[in-house]
Structure formats: structure tokens, C-alpha cells
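K.L.:
3D model of this:
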Amino acid sequence: MTVVNVYNSGENLVKQIAGTALPDQALALWALGQEGFLVKWNKKTILFDPYLTNSVYEMAGPPWSRAFESPLSPSDCLDVDYVVCSHHHEDHMDKQTLQVIQQSSKTRFIVPRAHLPLLKEWGFRDEQLIGISHGQSIELAGGIRLDAFAAKHEQFEQDEAGEHKFLGYVANFNGIHLYHSGDTVGFPELITWLQSRQIDIALLPINGRDFVRNEQGIVGNCNYREAVEIAVQIHADLLIPMHYGLFPHNDENPAYFVDYIQRHYPAQKFHMFAPGERFIYMK
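P.N.:
Next comes the predicted model:
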């Protein structure tokens, strides 16, 4: 079912990504920190929510410093096929990261339709951009399908046209269904939407929320209990927690996640990533 390798960074990681060959019924994931993941399937690569700089600290100062360096730099990612962003917060739709990758002639950027005007302000051309809305499905190169679903971060938020500003995505890789939630809390409609998608891999945040962070303007996410319960209710084969470890002041101890899942759902498969680690999932 799974093969795990020692993690890498920089040039070694770039070589590992390029050299990873997979059968159709397998995909590889690399964890890049926060909610950043690189996914490879059938020679196609997708970057989800890449935050590969220290731009949040450069804009806001303490306490927004990274706990670890990014395993990849933006310039390492000029060969990716797609960059998919869930919403416009700087640690998910990072202007510095995206503007470097924009130099690539092959990369297309998929963002909530509500954020297309912002990307155009940043200098992106129409032909580089793909806007997507809640409930929409799009076909990507290589036989990949991407479905978008609204997320609550902690509430639904829409623009004047009714376009949701926070999205999660189900990527279908020839029958392997990967859900990247973006930033969200749990809510009943989400369970209903995902139960019909036969999710194999669920990537869900665990950093949670509380009034202290709310007072600081930090919008919250699922806590570890919610993430586990969502995965169980949608019958996900594998649960991967995310959005922890990078910013100590907006964090959760992942040991609580492990303890909860072992106590209550010991048969639920999960994987904890080290930064830059490769993980191969085979259906």
C-alpha cells in the first residue's frame, strides 16, 4: 500500500522528483510545509498551496518566522504542470512563490475564480490562469480531473458575484481520489459532498482555532479531532494531517492527532510527513 523514503531538500529533492517513475495506479506526494504538497502521477506534477519563501515574516514580522526552511525554492518548481491554490492567504497563495513559477512557459495556475483579478494584478496573463468555482469540475492534461468544493475558513466567504473565496479540491488521478481541503472547519455539507467521491487520500488541517488566535486575526481550521472524524465519515483510505509545524504560534502538537486516532479509530490509516519527504501511495 505505501512506500516511504528518507526526505530530501534542494537539488537532491528536485532530482528525486524528476526520477520518480510510477505505474498508473500509484502517485507520489512530497510535503513542503503548511499545506504545501507536490503530487506526481503519470509524469504530471501538481503543486498544492506552495509557500516556499519567508514572505509572511517579511511582511508581518514576528512571530511569523518559519520553523524550518522550505524543502524547495520557487525556482526549483519551474517544471511543474499545475499550481493549485485554495485561497488568498499568504501562506497558501504566496505572491513571491507564484511570481517566480510564473516564469515557466508550461505551468498553469488554478485558483478560486474570486481571486482571478488579484492574480492579474500580480502580472499573470489570462492564458496562464484557470479560475474554478464551487461545484465545478475541470479536465486537466494527462487525464486528471479536478473538482472544487467550498470550504469554511471558519465561515463561507463569497465575492459580489457569489464566488467562494475558500475552496478545497478533489483530484482524480485515474481512479485515485485525493482531497486537499485547503483551510476549513468541518461542516455537514462537506461530508455529503465528499462521501460520493470515494476519497482515497484526505489531506486535512489540524491546527484548530481558539479565541486567543481569533483576537489576533488568525482564522482557524479543523482541530485534530475534526480532521479524524471527517476522514472516518467520508471513508478515506488514508488520512494525512497538514497545517502544523511551520508557525509555532498557530500550531498543534501532532502527537494529539496520533493519540486520538489510535484510541478511537486504530484501523484508520494515516501518515505523518517530515518536510521534503516522499510518500508513494498505491491503490
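K.L.:
Only C-alpha atoms from now on, for both contacts and neighbour counts.
P.N.:
OK.
K.L.:
And the contacts of stretch 227-242?
P.N.:
Identification of contacts with stretch 227-242 by C-alpha atoms under 8 Å, 6 or more residues apart in numbering yields 33-35, 186, 191, 194-195, 198-206, 257, 261, 268-273.
K.L.:
Can you give me the end-to-end span of that stretch?
P.N.:
10 Å (C-alpha to C-alpha, to the nearest Å).
K.L.:
Show me which residues of that stretch are buried.
P.N.:
227-232, 234-242 (16 or more other C-alpha atoms under 10 Å).
K.L.:
Among those, which ones are in helices?
P.N.:
Among these, the members falling in helices (DSSP state H) are 227-232.
K.L.:
With distance to residue 47 as extra columns, can I get these in CSV?
P.N.:
Listed next are those as CSV, based on distance: C-alpha to C-alpha, whole Å:
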residue, distance to residue 47
227, 22
228, 24
229, 26
230, 23
231, 22
232, 26
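K.L.:
Among those, which one sits closest to residue 139?
P.N.:
Among those, residue 231 lies closest to residue 139 (C-alpha to C-alpha), at 25.4 Å.
K.L.:
Where do the strands of the stretch 151-283 of the chain begin and end?
P.N.:
In the stretch 151-283 of the chain, the strands defined using DSSP state E, counting those that start in this stretch lie at 167-173, 176-180, 201-205, 238-242, 269-270, 278-282.
K.L.:
Does anything pack onto the fifth one? Which helices or strands?
P.N.:
Yep, that's strand 269-270 we're talking about. strand 238-242 (3 or more C-alpha pairs under 8 Å, 6 or more residues apart in numbering; DSSP states H and E).
K.L.:
and the angle from the strand it packs on to strand 201-205?
P.N.:
Interaxial angle, strand 238-242 versus strand 201-205 (axes from the mean of the first three to the mean of the last three C-alpha atoms, to 10 degrees): 30 degrees.
K.L.:
hmm, back to that, include distance to residue 48 when you put the strands of the stretch 151-283 of the chain into a markdown table, please.
P.N.:
Below are those laid out as a markdown table (distance: least, C-alpha to C-alpha, whole Å):
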| stretch | distance to residue 48 |
| --- | --- |
| strand 167-173 | 10 |
| strand 176-180 | 8 |
| strand 201-205 | 11 |
| strand 238-242 | 12 |
| strand 269-270 | 19 |
| strand 278-282 | 15 |
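K.L.:
winner for burial among those?
P.N.:
Comparing those by mean neighbour count (mean count of other C-alpha atoms under 10 Å), strand 201-205 ranks first with a mean of 26.
K.L.:
Next, the residues that contact that one from outside, please.
P.N.:
35, 177-184, 221-224, 227, 231, 236-244.
K.L.:
how about this one, so we can line them up?
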Amino acid sequence: MPGSDNEPIPTRLRRRQLGALLAALPWLGGCTGGGALHAGPVSDHFDGQRFFNPGGAGPRSLLELARWRLGGQREDWPDAYPSPFPPDRPPPRVAGRALRVSFVGHASFLLQGAGLNILTDPVWSERASPFSFVGPRRANPPGIAFDDLPPIDAVLVSHGHYDHLDVETLARLWRRDRPRIVAPLGHDATIRAHDPSIAVTTADWRDAVPLGPGVEAVLEQVHHWTARGIGDRNRALWCGFVLRGLGDGVFFAGDTGFDEGRPFRRVAERHGPLGLALLPIGAYEPRWFMEPQHMNPAEAVEGFRLLGARQALGYHWGTFRLTDEGVARPAEDLAGALAASGLEPARFLAARPGQVLESATRG
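P.N.:
Presented below is the predicted three-dimensional model:
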């Protein structure tokens, strides 16, 4: 029978290689047709058809993807990687300038402050994939049960890869709370194709979107790319977000390569020292493939230094198996990078689902 131990070894190897390739396609945007289609004027990062990283690298080709997935060496992951923190049960609201941050998992955070409840890249689905039967599967449950979420006022979506833009979760949030959903240019098409009733605010780099009294989200340029299928690569934009008026300011980087530090220098120049940086530290091996799109922990530490932020939380690790490094290696490499840099380890934590950070403001 197919997949049994009686299969010839070459057949089993081919089957495993094909499975590995299919498992990588969803988050890399090479699996299905259709997706976001943006039309607008030419700019310094849009050629009239596709967006690009000014002065930077584009996404890897499908041939390079195949080379990685069929020939790479993956470190083992356990079936489950439970968090040491119990599931969080957040309060309904956090008033004033205090900030409460709860880590849900992967790139999903609940940010509470100024009376607002804000989610970043919310994913409550079991897989980061367009399919229910293949693709990266959760190694731990969300750090907040969906039913324990307080009323959500705003949702920030950084780009369209399946581990960041989860249309099922967005639809659940929309049906329940009618939050303001903010995304870079083009992603309204993807979200509304799933549910035409959902209202989406799209914006360009450097645009500011008000979220509530005294709080706005500013879309910032980072070095990445996006796709939902083979034919829509970079037909929509990607971004990080600076949240002004929330605590002492928060930078959520979404996904980004280090890009010689330029994303972090830009944010520091435009916004000054911020209270909190949320930075990705995982999905970085092999470096020949991942370097343009995902930082490793040493680069994240250098980005934190360039930002001049007071505190950082590392995410994008330990929940979905996307790349070749082992489940715990991002946290281990982060500890080594902090030691080499001389930074106090408590200033940059590798977040685990259910973990909560509460901070007061400078003034």
C-alpha cells in the first residue's frame, strides 16, 4: 500500500521529498493561483505591476525553493513544543499609557493600552497553509484561547504569507467584533475574496492610520515580499508597523530581512527611541536561501541596537516549522548573540505563547 514500509526505499524517499516540497509551498506563496492584485501609480517601490525592495533583493525562485526543500538538511522538531506559560486570560481593557503585551504565538500578539485592544498577524488556525491536510502545523496551542480574547478594536496584517494572513481567523474576528483591519496595499482583495463583508483599510509605506483617540499605526518599510499563489508574487505590499500613542511606542516588524540594518535605521530616524520592539528571530536556515527575507537572531540583536528601543520580544519561532533550524535553536542563538553583544539578556526575550509583558511608560 502507498506509504507503507513495503515500498521500495527510492519510492519512499521521493514521497518524503514531495511531501517536504508541498509543505513549504503554502508560506512561500507558490501553491495556488489567485490572490491580491494591486493597481496604482508607479512609485519608488512599485513598478505599476509589482512591488519591490528598493536597493534590495527579491524573492527566491521556485527552482531555488526546490533546491532547498529537496536537498536541505532539517533539524528535528518534536510533534509538540508546549509553552511553559499557561494560557493568558487578558483583561477587557488597559487604560491610560500602561502597556500590556500577550504573546499568542508565531507573529500574533495582543497589545492592550490606551483603552484599545490590537492584534498583530492573528493566526488561530491549526495550519499555516491553504490546505487542511498539509503545510506547517502548530506545535503549541495559541497563548490565548480565541473565546478568551477581549473585544478587538484593530487588527494589523503585515503581509500575505499564510503564517501571517489567516483569512479564517480574520473572518471570525470580523463576525464577532467588527475590528478595524489595516493591511498594506493590495491585501483587501485577498481578505474580501474570502468574505466580501469584511472592511479592510489599506495603506502605503509611511502612511498613518488612526486606530483610536491618540493612537495611530504607521506603515514602515521592511525588507520582505509576499504572495498567495504562483501568479501573484509581490502584487501586494508588505510592511512593519509603528504604533504611536501606545505606551512609549511599539514597533512590530512583521517579517523582514536585515537589509544592512536599513529598516531599523529608518524607524529610529522617523520615530526616535521606542519603548518596545517586536522582532522576528526564527525561520532563518539555510542562510543562502533565507538571508534576504528572514533575520537570524544575531541580526535581530543588531536591529534592536539600531532601533534604540528599551525592550524587545522575539517571535516567529517555535510554533510553525517553516525552515531547517531546530525548534529551540532561535532562543539558543538569541542567548549567544546577546552575550556577544554585551546587552542585558532581560532586554530581549524569546517570547513563548501565553507570556505576558507589562510595562509602564517613561513619563
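K.L.:
which parts of stretch 207-222 of structure 1 are buried?
P.N.:
The neighbour-count check on stretch 207-222 of structure 1 (16+ other C-alpha under 10 Å) flags 207-209, 219-222 as buried.
K.L.:
Can you give me the end-to-end span of it?
P.N.:
End-to-end distance for stretch 207-222 of structure 1: 7 Å, by C-alpha to C-alpha.
K.L.:
Stretch 71-87 of structure 2 now?
P.N.:
With C-alpha to C-alpha, one end of stretch 71-87 of structure 2 sits 38 Å from the other.
K.L.:
circling back to that earlier point, closest one to residue 130 of structure 1 among the strands of the stretch 151-283 of structure 1?
P.N.:
Distance to residue 130 of structure 1, taken as C-alpha to C-alpha, is lowest for strand 167-173 among the strands of the stretch 151-283 of structure 1, at 13.8 Å.
K.L.:
in structure 2, what residues pair with that closest one?
P.N.:
Aligning strand 167-173 of structure 1 against structure 2 (TM-score structural alignment) gives residues 239-245.
K.L.:
Please state the offset of the matching stretch from the chain centre?
P.N.:
How far stretch 239-245 of structure 2 lies from its chain's middle: 14 Å, per C-alpha atoms, centre = their mean, to the nearest Å.
K.L.:
And stretch 202-215 of structure 2, by the same measure?
P.N.:
Taking mean C-alpha positions (C-alpha atoms, centre = their mean), stretch 202-215 of structure 2 and its chain are 19 Å apart.
K.L.:
And for stretch 125-132 of structure 1?
P.N.:
The chain centre lies 19 Å from the centre of stretch 125-132 of structure 1; the measure is C-alpha atoms, centre = their mean.
K.L.:
Tell me which residues are up against that stretch.
P.N.:
Contact with stretch 125-132 of structure 1 is made by 102, 107-116, 120, 138, 148, as judged by C-alpha under 8 Å, 6+ apart.
K.L.:
Please apply the same query to stretch 273-283 of structure 1.
P.N.:
For stretch 273-283 of structure 1, contacts defined as C-alpha under 8 Å, 6+ apart pick out 1-9, 13, 25-33, 70-72, 176, 240.
K.L.:
Can you select the buried ones among the residues you listed for me in ChimeraX?
P.N.:
In ChimeraX, this line selects whichever of these come out buried by 16+ other C-alpha under 10 Å:
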select :7,8,9,13,26,27,28,29,30,31,32,33,70,71,72,176,240
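K.L.:
quick one, helices of structure 1?
P.N.:
Assigned by DSSP H, structure 1 shows helices spanning 10-19, 55-60, 95-101, 116-121, 188-195, 211-215, 224-233, 254-264.
K.L.:
Save those as a markdown table, and put in distance to residue 43 of structure 1 too.
P.N.:
Formatted as a markdown table, the helices of structure 1 follow (distance: least, C-alpha to C-alpha, whole Å):
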| stretch | distance to residue 43 of structure 1 |
| --- | --- |
| helix 10-19 | 9 |
| helix 55-60 | 30 |
| helix 95-101 | 18 |
| helix 116-121 | 27 |
| helix 188-195 | 26 |
| helix 211-215 | 41 |
| helix 224-233 | 28 |
| helix 254-264 | 32 |
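K.L.:
Once you drop chain neighbours, what's closest to the equivalent of residue 334 of structure 2 over in structure 1?
P.N.:
Residue 334 of structure 2 maps onto residue 257 in structure 1, with residues paired by TM-score structural alignment. Ranked by C-alpha to C-alpha, 6 or more residues apart in numbering and with sequence neighbours excluded, the top spatial neighbour of residue 257 of structure 1 is residue 224, at 5.1 Å.
K.L.:
Correct me if wrong: that neighbour contacts residue 209.
P.N.:
No: using C-alpha atoms under 8 Å as the test, residue 224 of structure 1 is too far from residue 209 to be in contact (10.6 Å).
K.L.:
check contacts around residue 64 of structure 1.
P.N.:
Residue 64 of structure 1 sits next to 56-57, 247 when contact means C-alpha under 8 Å, 6+ apart.
K.L.:
residue in structure 2 matching it?
P.N.:
For residue 64 of structure 1, the aligned position in structure 2 is residue 136, judged by TM-score structural alignment.
K.L.:
Quickly note the distance from its match to residue 284 of structure 2.
P.N.:
According to C-alpha to C-alpha, residue 136 of structure 2 and residue 284 of structure 2 sit 15 Å apart.
K.L.:
And the match of residue 64 of structure 1, how far from residue 28 of structure 2?
P.N.:
Counting by C-alpha to C-alpha, the gap from residue 136 of structure 2 to residue 28 of structure 2 is 11 Å.
K.L.:
cool, and residue 225 of structure 2?
P.N.:
Taking C-alpha to C-alpha, one finds residue 225 of structure 2 at 9 Å from residue 28 of structure 2.
K.L.:
Tell me which of these two has more neighbours.
P.N.:
The neighbour count for residue 225 of structure 2 versus residue 28, taken as other C-alpha atoms under 10 Å, is higher for residue 225 (29 against 25).
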